[in-house]
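Q: Starting from these lines, generate the structure:
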Amino acid sequence: MNTLISTSITKITVMINGEPFVCIQNTSLASLLNYLDFDFRQIVVEYNSEIIAKDKLTMIQLQNQDIIEIVTIVGGG
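A: The predicted structure follows:
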């Protein structure tokens, strides 16, 4: 007897800088930032009203309705 195993992918919506963004549930915050092509050395990330240290970005798994603010640091004079 053949059994078909169904793997469903759960999509969620998170808010990034005030805009909705659809991704796969449990994507890490670091993976999202990589996908969006951010340079980790030049950003500050706020996740659900808490500033996140860069070494913690891989530990955070995104959930539906999370709020992410990304600020790019720009040098200048």
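Q: Please make it C-alpha for all contacts and neighbour counts, starting now.
A: OK.
Q: Distance from the chain centre to the helix or strand hosting residue 71, please.
A: Here residue 71 sits within strand 67-72, counting by DSSP states H and E. Strand 67-72 sits 10 Å away from the centroid of its parent chain (C-alpha atoms, centre = their mean, to the nearest Å).
Q: To compare against the first, here's the next sequence to fold:
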Amino acid sequence: MQITVNGEAREVPADLSLEQLLVDLKIPGREGVAVALNLRVVRRQERQGLQLSEGDRIDIVTAVGGG
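A: Next up is the predicted model:
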């Protein structure tokens, strides 16, 4: 199925969860990461059971420390 991740179209398996997408994208530790699905922020504990659907838009933002 086709989804959009940070503005880029991707082909992914039909049974993919949001959490598995983050693992596949090698998002390090998934701590300090904000994820929105179709413009709705998804809490970390919701990600595992949330199945993606055709046409979903996922936005991933990673916090970066600095000084």
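Q: one step back: just checking, what packs against the strand holding residue 71 of the first structure?
A: strand 11-16, strand 43-47 (3 or more C-alpha pairs under 8 Å, 6 or more residues apart in numbering; DSSP states H and E).
Q: Now do the contacts for the most centrally placed residue in the first structure.
A: In the first structure, the centroid-proximal residue (C-alpha atoms, centre = their mean) is residue 29; its distance is 3.4 Å. In this structure, residue 29 of the first structure makes contact with 57, 58, 59, 60, 61, 62, judged by C-alpha atoms under 8 Å, 6 or more residues apart in numbering.
Q: How about the residue mapped onto the fifth one from the second structure, nearest residue that isn't a chain neighbour?
A: Matched by TM-score structural alignment, residue 61 of the first structure corresponds to residue 51 in the second structure. Distance criterion C-alpha to C-alpha, 6 or more residues apart in numbering; nearest residue to residue 51 of the second structure, sequence neighbours excluded, is residue 17 at 4.3 Å.
Q: Can you tell me how far that neighbour is from residue 66 of the second structure?
A: 32 Å (C-alpha to C-alpha, to the nearest Å).
Q: out of those two, which sits in the busier spot?
A: residue 17 (17 against 4; other C-alpha atoms under 10 Å).
Q: got a winner among the contacts of residue 29 of the first structure for most neighbours?
A: residue 62 leads those on contacts (other C-alpha under 10 Å) with 23 neighbours.
Q: my read: that one touches residue 21, true?
A: No. Contact criterion C-alpha atoms under 8 Å: residue 62 of the first structure and residue 21 do not qualify, at 11.4 Å.
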